[in-house]
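K.L.:
Have a look at this prediction, sequence included:
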Amino acid sequence: MKRYTRRVFLRSSVMGLALATLPADGGWKSEVVSHGLSAKSLNLNTDWLFGGEYVPGSTDLDFNDKEFERVTLPHCVAHLSWRNWDPKSWEKRWIYRRHFNLPDKLGNIRFFLRFEGVMTGASVYINGQLIGRHLGGYLPFKAEITQLVSSGHNVVAVIDDARWGLDVPPDRPGPSTSSESVAPEISHLQQMQMQSSKIYRRAYLPETPYPSSSVDFWQPGGIYREAYLEAVPPIFIADVFAKPVDVLDSNRRRVEVECTIDASVVPRDPVQVQVELYGHGMRSSISRTASIRRRGRNRVMLTITGLEDVNLWDIEDPKLYELRVTLRYRGKYLHSYHTRIGFREARFTKEGFFLNGRRLKLFGLNRHQFYPYAGGAMPARVQRKDAEILKKELNCNMVRCSHYPQSPHFLDACDELGLMVWEEAPGWGYLGDQKWLGRALRDIKQMIIRDRNRPSVIIWGVRLNETPNDSSFYSKAQAVAKALDDSRQTTGAMIGSLYATKDFQQDVFSYNDYHKNGNWPTLNPPRADYPYMVSEAVGSLSGPYHYYRRTDPAEVQSAQATAHAIVHDIAASDERYCGLLAWSGFDYESGTGYVYEEVKWNGVVDLFRVPKLGAAFYISQVDPRVRPVIEPGFYWDFGPNSPAQGPGENALIWSNCDRLELFVGEEHYASVEPDSDSFPHLRYPPFRVDLRVDGASKPDLRIDGYLQGRRVISRRFSSDASRDRFLLTVDDAEIRADGSDATRAAFRVVDAYGAPRPFAGGEVFLSLKGPGDLVGQSPFPLGDNGGVGAVWIRSQQGKPGAIHIRAEHSDLGNATAMVRSVSGRRA
């Protein structure tokens, strides 16, 4: 272990006002992080010291931490594989420490410590003194530490309580958190049957503490998002809500701006507040004076008009505008706040969903934020990549952030890409005691305040996922949402017999629909009394199979795409469906329901963010003028694990072309057109073809795609495994040398033309040279994931240079790639 030696200095100008004072109780202030806060801000992501399990005294100022491990945020407390996660490895209390220095003359500056997310509870100390405790792993929290820091050396210590059963959503503590008394396991299907009953709410759940496997997703502990030290003047802008109004009427279009000013003193003269909106050749501004009449929070309202030339935010053209609020006192600059907004109108109606006045069918998937090896502790670039996969590869126009507020970096990418978002507060199938419910209301409030300036967020999930009825609590949740943001509608995902309930307090009725018709999924019709959306479908419950692994037979893998296409076809058949968000986008680690090796394999993309055969349907649903697509719903393979006669008589090819020509062994085999009879409502139905062929000669397959008589795409596939090769690719050519940034390196066995070779085995040995670290497993057992795997390459702090990754397959040789780690913001 290396002893911590680096000291980081924060410089800030001196303000001519008195120092702020801490609240008398020293607890966490109920504040929400503002990403637009423009101040002297010290990034606290580097130089943390991680001591492992908490030991008494480790929060003291003079505690000897020389044996602690130096780590960078985001950080996970446990060493995780890509499967078989064991919650016992993280469900403990852990200790982090961070040293920092402040200048000799601090001046009249207020200091705040801010954490974007700690899983799940945090006790934070400054220079040995407890400043507060926070419960909840999915939203930021901050506290003022002005009176506790001093010039020179300071230490922040964090006890991370990652134990299960804390009395906060989504945990299920029951009346006792004793690990010696646990409830019997119940399946997701049993919960569906129980949730609408009195037994579920009033007797069974509250009486017994549940194990962590009673929630559908693991929650690895750690300071798994970023941390900051902020220095601001005694009067500063704490929050800005910029609400576009009447966006479709160019004459009435305006932005109503609510500025929250935090003052530790009451100045003699008014302050000046200026709001500027600019972007895409447009600039507009307004200013006014405001009297600060009391210490604490003061609200100032302004309205920007003259916005006739604004461009709307849309899924195909997501225009964003910069908004800057500047605070001055006696003509001198004090502080500024930056945020981004977009102009769009999103309306859920009984007749469907409308974006900017036009009908649009919502088409998307649910997303969990957890990753192999790291849990949720992945940096901005990796979080953003998921949004790119959903929008650019899977052609989704919406994502549901199930079942908690997700990384701001993921949401940044959604804003920029035009990917609409359902954001919901933490929760899963359970309502706790009054303290638990109070924290759920707090989460709803903080979620909305954190993200209400985002145009991508079109609806708030303020009814917690799959929970029983509680009209009192959900009336309060609705009131909180409308008080904070009356520009968006609200919803909550219902399940089971609650489809017909009248006890619903939110605006849009969303339903997790896992009905089946024989072996295939089907959907209930839309309710007529609410705008109606399908919030989950298929998954492990209503598809033809419970698992969709690359090690499963090809017909199992292919059936996943068919199941997703079936439910989207039904949703497209009736305009009263606002849309459908299927389950799920990505495989994820879980300990309940249909799991294998502690993984839910119901994603159309695997843990390593590589699309499966199940993704072929989504990949094909794009305008061919943007990207012509041919994605077979099968593998062209005659190996020992594949059918000897090929893909079979009902092989599906997912494509957006209007005609396909197939060639087997260079001989013309078939001309096929889309199967509109089976999928009459899909924009781009699949092609069905009889591909029972003799594979003894290992023939190639060629598929040519045509639009209006013109060939626009051609793909080839080899069945000759002797020509296979080993492929290694990286997502990004450059990353930042900050010790946190990372990029994915994916590897797989492919055929001679680059198509995936199914069921490939062998081991992959990985190594790095240069200033980077490997986040992953070596050797990697390729056969355990059907021939595909990935690791992530993380930079080293302050060490730019070329990072070379080498992947050696036990049978097919090696492949190499290079990532350049660069200083500054260039990456």
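P.N.:
Received the coordinates, thanks.
K.L.:
From here on, just use CA atoms for contacts and neighbour counts.
P.N.:
Will do.
K.L.:
Report the distance from stretch 648-662 to the chain centre.
P.N.:
Stretch 648-662 has its C-alpha centroid displaced from the chain centroid by 33 Å (C-alpha atoms, centre = their mean, to the nearest Å).
K.L.:
That stretch: which residues count as buried?
P.N.:
Across stretch 648-662, burial judged by 16 or more other C-alpha atoms under 10 Å covers 648, 651-662.
K.L.:
swap in stretch 356-363?
P.N.:
Buried residues in stretch 356-363, counted by 16+ other C-alpha under 10 Å: 356, 360-363.
K.L.:
Dump the buried residues of stretch 648-662 into a markdown table; add distance to Pro426 as well.
P.N.:
Converted to a markdown table, the buried residues of stretch 648-662 look like this (distance: C-alpha to C-alpha, whole Å):
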| residue | distance to Pro426 |
| --- | --- |
| Gly648 | 45 |
| Ala651 | 41 |
| Leu652 | 39 |
| Ile653 | 39 |
| Trp654 | 36 |
| Ser655 | 38 |
| Asn656 | 38 |
| Cys657 | 42 |
| Asp658 | 44 |
| Arg659 | 46 |
| Leu660 | 46 |
| Glu661 | 49 |
| Leu662 | 49 |
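K.L.:
Nearest to Lys319 among the residues you listed?
P.N.:
Asn656 (27.6 Å; C-alpha to C-alpha).
K.L.:
In this structure that closest one contacts Ile619, no?
P.N.:
No. Asn656 is beyond contact range of Ile619, at 9.3 Å (criterion: C-alpha atoms under 8 Å).
K.L.:
From the chain's centroid, how far away is the helix or strand harbouring Arg806?
P.N.:
Using DSSP states H and E, Arg806 falls within strand 801-809. Here strand 801-809 is found 28 Å from its chain centre; the criterion is C-alpha atoms, centre = their mean.
K.L.:
Repeat that for stretch 334-349.
P.N.:
The chain centroid and the centroid of stretch 334-349 are separated by 20 Å under C-alpha atoms, centre = their mean.
K.L.:
Next: stretch 161-173.
P.N.:
Its chain's average C-alpha position is 21 Å from that of stretch 161-173, according to C-alpha atoms, centre = their mean.
K.L.:
take a look at this one as well, against the first:
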Amino acid sequence: MNPSMKYALLLFCFAASIRPLTAQDSIVQNVTARRELNLDGRWNYMVDPYETGYYDYRHQPYDQSPSGKGGYYDDRKQTDKSQLIEYDFDRSPTLKVPGDWNSQDEKLLYYEGTIWYRRVFQTTPQPGRRYFIYFGAVNYEAHVYLNGKKLGMHKGGFTPFQFEVTSLLKAGDNTLVVKADNTRHQDEIPTVNTDWWNYGGITRDVCLASTPETFISDYQLQLKKDDPHTIEGYVQLAGQHSPQTVTIDIPEAGIHTTTTTDGGGRAPVAIMTKKLAYWSPEHPKLYAVSLSTATDTTVDRIGFRTIRVQGKDILLNGKPVFLRGICIHDENPLIPGRLRGEGDCRMLLTWAKQLGCNYVRLAHYPHNEAMIRLADEMGLMVWAEVPVYWTISWTNPDTYANAQKQLSDLINRDRNRAAVIIWSIGNETPLSAPRLDFMSRLAAHAHQLDNTRLVSAALEVHRQGNEVIVDDPLGEKLDLVSFNEYAGWYWGDKLADLPNYHFTIKYDRPVIITELGGDALAGFHADPDTRWSEEYQEALYANQVKMLSGITALRGITPWILVDFRSPRRQHPVYQNFWNRKGLISEQGVKKRAFYTLKNFYDTIAKKYPE
């Protein structure tokens, strides 16, 4: 190769190594198996409401200027006493990462805007290795810089992203800077109007991951649709795409097989087996799986099960199942803020198990990957959702592209988790032709990416007197009839009238009630007719159970919600004080009376649907 060709190749490789992710890219699957350096901990931060560190006085981005210099990401130090530098990361305060800024500093409780984060870390990059900076989530728009060079930008407050930094990493000190902006915008996903706290910041883990030059970047191993005896999927390599042998080992299942990659580095997988113990809530079996090539090995724990719809039934491993569920937000009520790790996640899922659940709806956005893996381990089926919520900009092509990208990222991250049985494309979206087109395309995309799971959405209902009507044309595109109803709280004058409601449901499919409930301030006791009392919430649940028993196709419910959570929309100074009080557990972890009402119902249902 002549020198000019070598130089061109080096330039190409350098550009490729620092390019931002596009919609066609996927993150490194099971990144924790690749983690070389954990970057969690204390990060210096600066609040920048005018984005002075990003724009010059003409409001032009510094990182788009010819020099690419001038922003806070340069992390400049004064080398001469005459120098003018109007920021200083070294003497700035710190925030914990992972963690939101709202709960760490009282002055930032309601803050929406830009905050700059900086972390200095030491490493010694090794020849023949590739390196990636991985973020579990940053809310909402993140611009990322390493050693003064921009890696790229990511939108979406709940999905992971990464950038390759092989060419930029230095031996010794490296400076990682993140511009995090949680400002709400109409054309984003979610939009300006939500019912949860807009926690800003680097809310999930950050790490430096390391791989060989050619490595296993992605894989899917799940039971083939409607076939409990065939493990189907693929293994995708990144790097050299000449044909390579991939070995798959699942020793406990007696599986040792090989497959070969094609010119794009992809190897199909089809393994016949009759020795599998199937994953279920009663027996959440996970197998140790090893994938290896001549240059790389990665390991995972994967469960295998089938899920499908037959008439009005949901079949798990071929047996009818009733989804005894509860909705959960990604929020710790005891230590304010987003869930920070496995301990927080385990606490919420343990409460769900105590309630008698075999199923959880993780609303209204992708939750921490640790939550999904724990659900796998603990035996809880999962409804996983993207934040297409309420009044999205249905006709904006960029908004749709954003929603589809977030859905893709969710599916790509969690498609090897047996616990996930339903991909949800949204919640309570109002009827219109543009909305139907938007949502129908999302449903088709989810089915295309993963045909082994069910696809649904939490629909709205309409009422005519005591008739509750479910007739949303989006239902034609979904595998389940799933909808929210708030009889006894937002509609209906007397709780005793709830059993008089009847449901007219257009679609002949299993019915899932994705939300129901009412508020109760823990410790406030009165008669069952007094709003906000525990007795009112208890009576509401008792009458809901009677009302819902009239739906012959009912195969699951996820009442709203497991635990009280913060919301700026909830402003009653006595009963709410910026908390949504529909939780069955208070922000102090105290179980309300309705918790036991629902638990008794679930205990009865469990006897009818043994798993």
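P.N.:
Okay, I see it. Being a predicted model, the structure only gives us computed values, none of them experimental.
K.L.:
Tell me the one of the buried residues of stretch 648-662 of the first structure nearest Gln489 of the first structure?
P.N.:
Nearest to Gln489 of the first structure among those is Asn656, at 33.8 Å by C-alpha to C-alpha.
K.L.:
can you tell me how far that closest one sits from Val750 of the first structure?
P.N.:
24 Å (C-alpha to C-alpha, to the nearest Å).
K.L.:
OK, contacts around the alignment partner in the first structure of Ala594 of the second structure?
P.N.:
Correspondence of Ala594 of the second structure to the first structure, assessed by TM-score structural alignment: Gly614. Neighbouring residues of Gly614 of the first structure by C-alpha atoms under 8 Å, 6 or more residues apart in numbering: 548, 557-562, 564, 604-605, 633.
K.L.:
which residue packs closest to the counterpart of Val470 of the second structure in the first structure, ignoring adjacent ones?
P.N.:
By TM-score structural alignment, Val470 of the second structure lines up with Tyr499 in the first structure. Once flanking residues are discounted, Tyr499 of the first structure sits nearest to Tyr511: 6.8 Å by C-alpha to C-alpha, 6 or more residues apart in numbering.
K.L.:
what's the counterpart of the one you found in the second structure?
P.N.:
The equivalent of Tyr511 of the first structure in the second structure is Phe483 (alignment by TM-score structural alignment).
K.L.:
and if you look at Phe343 of the first structure?
P.N.:
Counting by TM-score structural alignment, Phe343 of the first structure lines up with Phe304 in the second structure.
K.L.:
For that match, grab the count of nearby residues.
P.N.:
By other C-alpha atoms under 10 Å, the residues close to Phe304 of the second structure number 25.
K.L.:
returning to what we had before: which of the buried residues of stretch 648-662 of the first structure lies closest to Val156 of the first structure?
P.N.:
Distance to Val156 of the first structure across these (C-alpha to C-alpha) is lowest for Trp654, with 54.6 Å.
K.L.:
So that closest one belongs to a strand, correct?
P.N.:
Yes. Counting by DSSP: H, G, I helix; E, B strand; the rest coil, Trp654 of the first structure is part of a strand.
K.L.:
Gly426 of the second structure and Thr261 of the second structure, how far apart?
P.N.:
Distance of Gly426 of the second structure to Thr261 of the second structure, given as C-alpha to C-alpha: 36 Å.
K.L.:
I meant Ser242 of the second structure, not that one.
P.N.:
Applying C-alpha to C-alpha, the value for Ser242 of the second structure to Thr261 of the second structure is 8 Å.
K.L.:
one step back: now do the SS call for the match of Val470 of the second structure.
P.N.:
With three-state DSSP as the basis, Tyr499 of the first structure sits in helix.
K.L.:
count of neighbours near it?
P.N.:
Applying other C-alpha under 10 Å, we find 18 residues neighbouring Tyr499 of the first structure.
K.L.:
So the match of Phe343 of the first structure is in contact with Trp279, correct?
P.N.:
Yes. Between Phe304 of the second structure and Trp279 there is a contact under C-alpha under 8 Å: 5.5 Å.
K.L.:
what do these two both touch?
P.N.:
285-286, 418.
K.L.:
follow-up on the earlier one: would you agree the residue nearest to Tyr499 of the first structure is in contact with Met494?
P.N.:
Yes. Tyr511 of the first structure is in contact with Met494 according to C-alpha under 8 Å; the separation is 4.7 Å.
K.L.:
Same drill for those two, tell me which one is more crowded.
P.N.:
Legend: neighbour count by other C-alpha under 10 Å for Tyr511 of the first structure and Met494, higher for Met494 (30 against 27).
K.L.:
Would you agree the more buried one is in contact with Gln506?
P.N.:
No. Under the criterion of C-alpha under 8 Å, Met494 of the first structure is not in contact with Gln506, lying 11.2 Å apart.
K.L.:
against the second structure, where does stretch 583-590 of the first structure fall?
P.N.:
Using TM-score structural alignment, stretch 583-590 of the first structure pairs with 560-567 in the second structure.
K.L.:
hmm, back to that, you'd agree the match of Ala594 of the second structure is in a helix?
P.N.:
Yes. Assessed by three-state DSSP, Gly614 of the first structure belongs to a helix.
K.L.:
how about the nearest residue to it, chain neighbours excluded?
P.N.:
Per C-alpha to C-alpha, 6+ apart, closest to Gly614 of the first structure is Ala561, 4.0 Å.
K.L.:
go on, Val47 of the second structure?
P.N.:
Of all residues not flanking Val47 of the second structure in the chain, Ile115 sits nearest, at 4.5 Å (C-alpha to C-alpha, 6+ apart).
K.L.:
which residue in the first structure lines up with Gly583 of the second structure?
P.N.:
Structural alignment (TM-score structural alignment) places Gly583 of the second structure against Gly603 in the first structure.
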